[in-house]
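[1] model this:
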Amino acid sequence: MAEFSHVNERGEASMVDVSSKDATVREARAEGYVRMESDTLQAIIDGNHHKGDVFGVARIAGIQAAKQTSLLIPLCHPLMLSKVAVDFDIDQAGSRIRVHALCKLTGQTGVEMEALTAVSVATLTLFDMCKAVDPGMVIEGIRVLEKKGGKTGHWEA
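    The predicted model follows:
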């Protein structure tokens, strides 16, 4: 098993020094789900939700969150993201929405945390916008699907 990278020789939390790493193209994809009542999902699909464009607001929230990851996660490096995309897939049979994020850059460290943060905040925004009519929604399954680039290369769930 690999050692934890965010702990120094004294066992203290430490930001990883990436200065000697080569800058490479790095990409990460993540996903998460919001399960809800079928009526709530249908109102979103039909564009009849009383708060307006639920997907538009959640998309912008996810993109903004990816850009702010280093302010939220203490040991993350601030990154110059070149691409952030947040998309939604409707699963009517499962009465849920899949949130998918892609983050990309050319740099010295990966973008998994940015993709996870984008998904997390987008799902939270969906919950926030719908909680008045459906407080029993469940956010679930947030995970990294794939990462590319860097020393470890390509990894896929």
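[2] only C-alpha atoms from now on, for both contacts and neighbour counts.
    OK.
[3] return the residues in contact with L126.
    By CA atoms under 8 Å, 6 or more residues apart in numbering, the contact list for L126 reads V34, V54, F55, A58.
[4] what do you get for K148?
    When contacts are counted by CA under 8 Å, 6+ apart, K148 touches V25, R26, E27, A28, H154, W155.
[5] quick one: which of the contacts of L126 is most hemmed in?
    A58 (26 neighbours; other CA atoms under 10 Å).
[6] excluding covalently adjacent residues, which one is nearest to that one?
    A122 (4.7 Å; CA to CA, 6 or more residues apart in numbering).
[7] another for comparison:
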Amino acid sequence: MSKLTHFNSQGRAKMVDISEKNDTIRTAFAKTSIFVSEDIYHEITGGTNKKGDVLSVAQVSGIMAAKQTSNLIPMCHSIALTSVNITFRWKIVEDQYELCIEGEVKTKGSTGVEMEALTAVSVTALTVYDMCKAVDKNMVIGPTMLMKKTGGKSGTYERD
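    Next up, the predicted model:
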């Protein structure tokens, strides 16, 4: 059991002790997509969704989600985030309307922010779904992935 960091000597879950780890500047970049219908695309880009500005609301929800990650994921530490940035870009190929959502989260601390970045983009996509589901429930979210992380003992990771 000693190699499993999130289990105690009784084999039960625990939050790992990060008190001896060095504070470093840590960043994480994550992305996801939500595939929408042409009608939803036009509502979002035209600002005609009945619930309001879809991307502004989704962006704020993603920022809020990053700040709440430790309340959602049991073994995550509470982290003082120094920056959260959510960006959007459309990718349209034939009749596929893909909203690409990217999130960057930063901190200066003793543990990484990968989960915060992944949570931020996931909740951003879920908010787009929630605001547009009255138009079409056939939206598809994903894939969701960590693209890059920097800082900490393990250094830089970058997806191929």
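[8] count the neighbours of whichever residue in structure 2 pairs up with the residue nearest to A58 of structure 1 for me.
    Under the alignment (TM-score structural alignment), A122 of structure 1 maps onto T124 of structure 2. When neighbours are defined as other CA under 10 Å, T124 of structure 2 has 31 of them.
[9] quick one: T124 of structure 2 and Q59 touch, right?
    Yes - in this structure, T124 of structure 2 is within contact of Q59 by CA atoms under 8 Å, at 6.1 Å.
[10] quick one: the strands in structure 1?
    Taking DSSP state E as the criterion, structure 1 contains strands spanning 24-35, 83-91, 96-107, 138-148, 155-156.
[11] check the mean deviation of the fourth one from structure 2.
    If you overlay the two and look at strand 138-148 of structure 1, the average distance to its match in structure 2 is 0.6 Å (mean CA distance after the TM-score superposition for structure 1).
[12] got a list of contacts for stretch 3-12 of structure 1?
    A13, S14, M15, V16, L75.
[13] pick out the most distant pair among those residues.
    Distances among the contacts of stretch 3-12 of structure 1 were taken as CA to CA; the most separated pair is A13 and V16, at 9.4 Å.
[14] now do A28 of structure 2 against L4 of structure 2, distance only.
    Distance, A28 of structure 2 to L4 of structure 2, by CA to CA, to the nearest Å: 24 Å.
[15] more crowded one of these two?
    The neighbour comparison of A28 of structure 2 against L4 (other CA under 10 Å) goes to A28, with 26 against 9.
[16] how about the more buried one, what does it touch?
    For A28 of structure 2, the contacting residues are E104, V105, K106, G112, V113, E114, A117, L146, M147, K148, K149, T150, by CA under 8 Å, 6+ apart.
[17] for it, which non-adjacent residue is spatially closest?
    Per CA to CA, 6+ apart, closest to A28 of structure 2 is K149, 4.2 Å.
[18] which position in structure 2 pairs with G141 of structure 1?
    By TM-score structural alignment, G141 of structure 1 lines up with P143.
[19] now F88 of structure 1
    Per TM-score structural alignment, F88 of structure 1 is aligned with F88.
[20] that match and I101 touch, don't they?
    Yes - the criterion here is CA under 8 Å, and F88 of structure 2 meets it with I101 at 4.9 Å.
[21] higher neighbour count, the two?
    Per other CA under 10 Å, whichever of F88 of structure 2 and I101 has more neighbours is I101, with 24 against 14.
[22] residue in structure 1 matching G112 of structure 2?
    Per TM-score structural alignment, G112 of structure 2 is aligned with G110.
[23] count the residues that sit near its match.
    A total of 25 residues lie near G110 of structure 1 under the criterion other CA under 10 Å.
[24] ok, it - contacts?
    Contact analysis of G110 of structure 1 by CA under 8 Å, 6+ apart lists R26, E27, A28, K147, G149, G150.
[25] most widely separated two among these?
    A28 and G150 (11.4 Å).
[26] how long is stretch 10-29 of structure 2 end to end?
    In stretch 10-29 of structure 2, first residue to last residue: 35 Å (CA to CA).
[27] same question for that stretch: list its buried residues.
    D23, T24, I25, R26, T27, A28, F29 (16 or more other CA atoms under 10 Å).
[28] ok, stretch 33-46 of structure 1 next?
    Result for stretch 33-46 of structure 1 [16+ other CA under 10 Å]: buried residues Y33, V34, R35, M36, T40, L41, I44.
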